[in-house]
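**Q** Model the following, please.
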Amino acid sequence: MPTWESGPAAVSVVVTACAAGERLTALLAAICAQRPAPLEILMVDNRPATSGVAELVRRLDRPEVRYVPQPRKGLSRARNAGLAAARAAVVAFTDDDVEPADDWLAQLAAPFADPSVACVTGMIVPVRVRTPAERWFQQFGGYAKGERMRRFTLESAVREGLYPYRAGRFGSGANLAFRRETLIAVGGFEETLGAGTRAGGGEDLDIFLTVLRAGHTLVYQPAARVAHPSHPEYRQLRRQLFGYGVGLSATMTKRFLTCAPDRRAMLRSADAAARYLLSGGSPKNRGREADYPKTLIAAELAGVLLGPPAYLWSRASRPWRCVALRADR
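**A** A predicted model of the protein is given here:
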C-alpha cells in the first residue's frame, strides 16, 4: 500500500467527533483508503464518556488510526489535542460527517511542495441540494469557494476590498491542512472560539488571519474535494446562520482586541464592512433569490450583534490551555 514516509511530505489527519455513527465509520474507511495513505489518523473524541468513538476505533482495528480522548468541550481544544499528538510534518483537519474524494489528501498536500505555503484549504461541495433549506444555504454562500486555485498573502489586501476579513474567503474548517511546526508556532486554534464555546464559531477564520499576519502563504486548492451535508430543515438552517453571525463578530472582536494591525484595518474599513453585510447588492447578498426568507437575514444579523459579548463571555470563562503544543516531536 503506497504511503507517505515519515518526513517532510508525511501527513497526519485529525478527525474530531462527539459521537460514533455510520458517517464517521465511512469517513475513517475513506481516509484509510486514500492514495497515498496518511501516516496516521488521529481520532479525537471530544465526548469520551458517552460517544462510543473508542469502541468504534477498537472495532475498526486499523493500526494507523490512533484514538485521542479530549474530555474538555470545544472544537478548537479537540483540534489542538490532535495537533499535539500528530507526528507528521503536515496535519490535515476535517469534520466527522464529510465524504472525501479518493484523491482528497494527495491534492490537499500537493501545494506544500512550495516551502512558503503554511496552510492549504480545499473545496467543500454539498452532498445534495433538494430541500428549500439546502437551496437557501447555497444562496447564502454555501461552502464552496470556486473552481480556481488561489494563493493568498497579507499583501493581497491591495487587490481586494475588505481583505482579509471576508468570512469564508479562504475556505472552511472542514477541509484544511497546515504545516505542523507553523501551526504550533502561532499557538494553534484559538480555544475561546469554535463550536462548544460561547462564541460558537470563527476559529477557522481566526487561524487563517493569524497565519497570514505571521507572513505565510495560504493556498485554496479546489482539487482537494470533500462533500458536506447541509441542514435540510429551515429551523436548523436558521440556527446555523445565527451561529455564523455570532462566530463572525466574535472573531472580529477577538482580532480587534488582541491585534493592533487588525484594529487599525477594521477602523478604516468599518463603513465598507457595514455595506458588505447589509446591502442587497453586495457580493455577500446578491446571490439571494426572491424566496430567500427575511427571517434568515434577521437571524444572521442578530448573531452578529451578540458576537462581541459572546466572545467576552467565552474569554472570561476560558480555562487554562489543556494541551501543551510542542514542535519537537
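**Q** Going by C-alpha atoms from here, please, whenever you check contacts or count neighbours.
**A** Will do.
**Q** quick one: the helices in the chain?
**A** For the chain, the helices defined by DSSP state H occupy 22-32, 53-60, 75-85, 104-109, 132-140, 180-185, 203-213, 234-258, 260-268, 270-278, 294-316.
**Q** show me the biggest strand of this protein in terms of residues.
**A** For the chain, the longest strand by residue count, based on DSSP state E, is strand 217-228.
**Q** Also this sequence, please, to line up against the first:
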Amino acid sequence: MIRNPYASGDPCVSVVIPTVPSNDHEDVVAALRNQTETAFEVLVVDDATLDICEARNAGIEAASADIVALTDDDCRPPPDWVASVASAFDREAVCVEGSVSGGRTYRGTGLYVGCNLAFDRDTALDAGGFRSEYAGWRDDTEFGWRMESYGPCRYDPAITMSHPDRTRASIDADKETRLQREYPAEYEERIVPETALGRVNDWLWRRGFWNAVDRIRYAEGSR
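**A** Below is the predicted model:
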C-alpha cells in the first residue's frame, strides 16, 4: 500500500518513506508538511509484506519527480531538508548522501545511510534499485556503491537529518561478509579501521557489544 499524504502539482523531489502498519509514521509526515520547499510529494510505502528494499523500490517506481529522497519513519527532517536535497542536484550528481544526528550519527564516509539519501530516479531504476539480499543490513551502502558506477556520488553537509532514537538495525554477519566479498576495495577503504583502537572498536561492534551498550543506555534514558 502506498499513501500520498502530501503532493504538489509539479514535484521537484519525491520523498519515499518505507514503513509497516505497526510503526508510527505520522510525526515524520508532519515534519515534511512543514518544509520551506512546497513543490514535492511524499510517498509512504506502508506494507508489512514487503522488506525494506522492496518497499523502497516500490516508492521509487511510483515517484513522479526526477529526484527521489529517502528517509525513515523514525526520523525528523528539518524544515529545509527538501530544499537542500533539490539544491544538491544542481551539480548533476546521481546520488547524494547527507549527515545524520541523534540516536544515529553519520558525517559522510561513503556508506550512504538510507535515512538521509537522495538520488536520480532514472539512474536508480537503471541500477536495479535496492537488493533484497541485503535487506535490513547494508542495503543502503550496497546501493550507494553500485550507484557510483553510474555517475558522480557525493556527500553534502547541508542535507541534514535528525534520527532521535537509536537505530533499529543490528549487524548481520552474513550480509557483512557478502558486502566485503562483492566490494573488496570499497570495504577495505571505507569500513576496515586504520588504527589499533579502531580495530578493537570494530571487533567489539561485530560481536554485538556496542548494541548491548546502546540498549542499556537508551533504557536508562527513558526512565
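**Q** about what we covered before: could you list every helix and strand in contact with the longest strand of the first structure?
**A** strand 99-100, helix 104-109, strand 117-126, strand 150-152, helix 203-213 (3 or more CA pairs under 8 Å, 6 or more residues apart in numbering; DSSP states H and E).
**Q** Kindly recompute the last result at 7 Å.
**A** Counting contacts by 3 or more CA pairs under 7 Å, 6 or more residues apart in numbering; DSSP states H and E, strand 217-228 of the first structure is packed against strand 99-100, helix 104-109, strand 117-126, strand 150-152.
**Q** how big's the offset between that strand and the second structure?
**A** Compared with the second structure after fitting, strand 217-228 of the first structure deviates on average by 1.2 Å (mean CA distance after the TM-score superposition for the first structure).
**Q** just to revisit the earlier point, just send the helices and strands packed on strand 217-228 of the first structure back as a markdown table, with mean neighbour count and distance to G303 of the first structure too.
**A** Below are these laid out as a markdown table (neighbours: other CA atoms under 10 Å; distance: least, CA to CA, whole Å):
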| stretch | mean neighbour count | distance to G303 of the first structure |
| --- | --- | --- |
| strand 99-100 | 23 | 29 |
| helix 104-109 | 23 | 32 |
| strand 117-126 | 25 | 24 |
| strand 150-152 | 16 | 28 |
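**Q** just to revisit the earlier point, comparing the helices of the first structure, which stretch has the densest surroundings?
**A** Among the helices of the first structure, ranked by average contacts under mean count of other CA atoms under 10 Å, first place goes to helix 75-85 (a mean of 26).
**Q** What range does that one cover in the second structure?
**A** Aligned by TM-score structural alignment, helix 75-85 of the first structure corresponds to residues 52-62 of the second structure.
**Q** which residues touch that stretch?
**A** 16, 18, 43, 45, 68, 121, 129-132, 135-136 (CA atoms under 7 Å, 6 or more residues apart in numbering).
**Q** farthest-separated two in those?
**A** Pairwise distances among those were taken by CA to CA; the largest, 21.6 Å, belongs to R121 and G136.
**Q** D10 of the second structure pairs with which position in the first structure?
**A** Checking TM-score structural alignment: D10 of the second structure goes with S6.
**Q** Please tell me how far the residue nearest to its match when sequence neighbours are not counted sits from L28 of the first structure.
**A** Nearest non-adjacent residue to S6 of the first structure, counting by CA to CA, 6 or more residues apart in numbering: A88, 6.4 Å away. According to CA to CA, to the nearest Å, A88 of the first structure and L28 of the first structure sit 18 Å apart.
**Q** which residue packs closest to the counterpart of A144 of the first structure in the second structure, ignoring adjacent ones?
**A** Aligned by TM-score structural alignment, A144 of the first structure pairs with Y106 of the second structure. Distance criterion CA to CA, 6+ apart; nearest residue to Y106 of the second structure, sequence neighbours excluded, is V100 at 4.8 Å.
**Q** Quick one: residues contacting the one you found.
**A** V100 of the second structure touches 106-107, 160-163, counting by CA under 7 Å, 6+ apart.
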